[in-house]
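*Asks:* Quick check, what structure comes out for this input:
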Amino acid sequence: MRVGRSPAVRLRRLSGELMRLRGEAGFTREDVALRLGVANSTVYRIETGHTRPQGRTMRDLLDLYGVGGSERTALLELAREAARRGWWHAFGDVLPGPYVGLEAEASSVRNYEPLLVPGLLETEAYARAVVGAALVKDPAEIERRITVRMERQRRLTGPEAVDLWVVMDEAALRRPVGGPAVMAEQLRRLGEVARQPNVTIQVLPFESGAYLGMGNPLAILTFPDPEDPDVVFLENMGGELYLEGSEQVRGYVQVFDHLRAAALGPESSLEKIESVEKEMAGR
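*Replies:* Predicted structure coming up:
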């Protein structure tokens, strides 16, 4: 197990294994809740990865499903790994879902953004303007949100740096978030990061017109362990959505491939970023 392995990913695998075992044992969720003396919602939250089964509940589940030997040992160890706390747990009050935990374990992230610079690439000043626009007024909460964004960016460097491929609409470059000076600094940051070997940035120029997937931000996370399938992350005003079904993931991978094909190549994209930066800086 590599250093920094995310409990969010372990919990996701554990929930999938428990749901599989229940199905193989021929029980419904209602059956399990009745036999264990817990609420139906508890079984649902365990199987959807919203909560980790406590030690006794975990053992009771394995007893009910008739799991023993090496498989039982492996699942109990998986449950212990899922109980570890990553750095982001301290910021649970400003993190609505498990995305940051999954991102911390991902080996690659494919991200499309139509209006904003991705969080992994934001400067502090840009991030502060984005958080402020979200009507967050509590100074302490603002600082915690900024801290999370900056901490996430550690994934871009080091021996286990994430491979990041970003496709951005030109609108994300030209919207002066925080004002022209803040935006110029942000664009310079994009130009610097785009030169890292593990980062690819492509821009969808206005002249390309309409394109497949336009206006719907998405992220596709891939993990180093083949037992952990890709996750598609979608976000809108209604909240967060995580897709794991193979057909669903395949569909969004195809959408992202269309976005890459429609965008400028990395070199031309860098030229576009530098050109807009000069406009913002008044040069």
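*Asks:* Every contact and neighbour count from this point should use C-alpha atoms.
*Replies:* OK.
*Asks:* mind listing the strands for this protein?
*Replies:* Under the criterion DSSP state E, the chain carries strands at the ranges 108-113, 163-169, 199-204, 218-222, 231-236, 239-243.
*Asks:* do you know which of these lies nearest residue 20?
*Replies:* strand 239-243 (17.5 Å; C-alpha to C-alpha).
*Asks:* Report the angle between the closest one and strand 218-222.
*Replies:* Calculated by axes from the mean of the first three to the mean of the last three C-alpha atoms, to 10 degrees, strand 239-243 forms an angle of 40 degrees with strand 218-222.
*Asks:* tell me which strands and helices strand 239-243 is in contact with?
*Replies:* strand 231-236 (3 or more C-alpha pairs under 8 Å, 6 or more residues apart in numbering; DSSP states H and E).
*Asks:* Following up with a second sequence; could you model it the same way so I can compare the two?
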Amino acid sequence: MPHQPLEPTVRRRRLGQTLRKLRNGAGMTLEDAAAAMEWKVPKLSKIENARQQIRTAEVTELLKAYGVTDPEVFTALENLAKDAGKKGWWQTYSGVVSSAYADYISLEDDAERICEWTPLVIPGLLQTAAYARETMTETAESRTPEEIMALAEVRQARQAVLTRPGKPLQLWAIIHEAALHQRFEVRPATMRDQLEKLLNASEMPNVTIQIMPLDSTAHPGIFGGFGLVSFPGPTPDVVLLENLSGATYVEGDGAQPFAHAVERIRAAALSVEDSLARIAQLEEGHRK
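*Replies:* Sure, this is the predicted structure:
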């Protein structure tokens, strides 16, 4: 049977991009680096392009060849190589979780921090189960009720990164106020409970929530929502763009404009204190 090409997952692409950047920083060509490792050039090219696996021990030797001395870089890239093909808890839901969605969950699992700008919905990491079910029921028309329930379970399971031992994910969520005015006719308490969850989540030291007011000034976020995912060590940021047809990733240098945009979006939003006051005001309105 012919050999199947390796799936270039986001983890493998991050590893390959970082190794390429370090090689260029060392002033070495593909030929130079391959010769130092006693490899053929196509092997290193495939590794950098996420088309071939690389063992942890090979990463270590490659970094030495590039003159890397920072132990944090060794640890970060060795772990990335070790986990590149690792299956996570989400594989249990492989029947409903697409490969692109699985890639994003693996990014959340690896991430140190995420800054998310959501103009129309509450970020998935802050959603209640009921809100997740209601929004997916209305948007995922091709899904069965059983699949909707499974996807809602996945969304809840993802939130474990906010309370993981050691280094919980740092989440900075900027939510447009319009998303807080969503109404659910069948289950009107859904939005009240969702607002309460936002207030509770804001008490976590690793979660920051800002609200973009309805009367905000113009800012880069008017072009659509995105999530900026950052990692420990030297691996580059990844940006997630979502739409009805699925997910698109912006990687490497392409993520830099989004990092600049985040600062301007934060500046246009309400302060953290005023944001929580606005959420509390709306939550109280649901109780009347």
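*Asks:* before we move on, the earlier item: quick one, which of the strands of structure 1 gets closest to residue 183 of structure 1.
*Replies:* Nearest of the strands of structure 1 (C-alpha to C-alpha): strand 163-169, 14.9 Å.
*Asks:* so the closest one matches what in structure 2?
*Replies:* For strand 163-169 of structure 1, the aligned range in structure 2 is residues 170-176, judged by TM-score structural alignment.
*Asks:* Then stretch 113-128 of structure 1?
*Replies:* Going by TM-score structural alignment: stretch 113-128 of structure 1 matches residues 118-133.
*Asks:* How about residues contacting that stretch?
*Replies:* 116, 148-149, 152-153, 155-156, 158-159, 173-180, 190-191, 193-194, 197-198, 201, 221, 224-226 (C-alpha atoms under 8 Å, 6 or more residues apart in numbering).
*Asks:* of these, buried ones?
*Replies:* With burial judged by 16 or more other C-alpha atoms under 10 Å, the buried subset of the contacts of stretch 118-133 of structure 2 is 116, 148-149, 152, 155-156, 158-159, 173-177, 179-180, 190-191, 193-194, 198, 201, 221, 225-226.
*Asks:* Give me the contacts around stretch 33-47 of structure 1.
*Replies:* 15-16, 18-19, 29-30, 32, 51-53, 57, 60-61.
*Asks:* ok, now how distant is the nearest residue to residue 48 of structure 1 once chain neighbours are set aside from residue 189 of structure 1?
*Replies:* Of all residues not flanking residue 48 of structure 1 in the chain, residue 15 sits nearest, at 6.1 Å (C-alpha to C-alpha, 6 or more residues apart in numbering). According to C-alpha to C-alpha, to the nearest Å, residue 15 of structure 1 and residue 189 of structure 1 sit 39 Å apart.
*Asks:* With residue 73 of structure 1 instead?
*Replies:* From residue 73 of structure 1 to residue 189 of structure 1 the distance is 47 Å (C-alpha to C-alpha).
*Asks:* go on, residue 99 of structure 1?
*Replies:* Residue 99 of structure 1 is 23 Å from residue 189 of structure 1, by C-alpha to C-alpha.
*Asks:* Then residue 224 of structure 1?
*Replies:* 28 Å.
*Asks:* Next up, the contacts around the equivalent of residue 264 of structure 2 over in structure 1.
*Replies:* Using TM-score structural alignment, the partner of residue 264 of structure 2 in structure 1 is residue 258. Going by C-alpha under 8 Å, 6+ apart, residue 258 of structure 1 touches residue 212.
*Asks:* Please name the nearest non-neighbouring residue to the most centrally placed residue in structure 1.
*Replies:* The residue lying closest to the centre of structure 1 (C-alpha atoms, centre = their mean) is residue 99, at 3.9 Å. Nearest residue to residue 99 of structure 1 in three dimensions, chain neighbours excluded: residue 233, at 7.7 Å (C-alpha to C-alpha, 6+ apart).
*Asks:* mind listing what the aligned residue in structure 2 for that neighbour touches?
*Replies:* Under the alignment (TM-score structural alignment), residue 233 of structure 1 pairs with residue 240 of structure 2. Listed by C-alpha under 8 Å, 6+ apart, the contact set of residue 240 of structure 2 reads 104, 226, 227, 228, 229, 247, 248, 249, 250.
*Asks:* what do you get if the cut-off is 10 Å, keeping everything else the same?
*Replies:* Contacts for residue 240 of structure 2 (C-alpha atoms under 10 Å, 6 or more residues apart in numbering) come out as 104, 116, 225-229, 247-251, 255.
*Asks:* the helices in structure 2, which residues?
*Replies:* 10-25, 30-37, 41-48, 56-65, 71-83, 99-110, 129-139, 145-158, 189-201, 256-268, 272-287 (DSSP state H).
*Asks:* State the distance from residue 74 of structure 2 to residue 156 of structure 2.
*Replies:* Distance from residue 74 of structure 2 to residue 156 of structure 2, by C-alpha to C-alpha: 33 Å.
*Asks:* before we move on, what about residue 209 of structure 2?
*Replies:* Counting by C-alpha to C-alpha - residue 209 of structure 2 and residue 156 of structure 2 are separated by 19 Å.
*Asks:* Confirm for me that residue 241 of structure 2 is in contact with residue 229.
*Replies:* No - counting by C-alpha atoms under 10 Å, residue 241 of structure 2 does not reach residue 229; the two are 11.3 Å apart.
*Asks:* which one of those two has more residues nearby?
*Replies:* Applying other C-alpha atoms under 10 Å to residue 241 of structure 2 and residue 229 shows that residue 229 carries more neighbours, namely 24 against 15.
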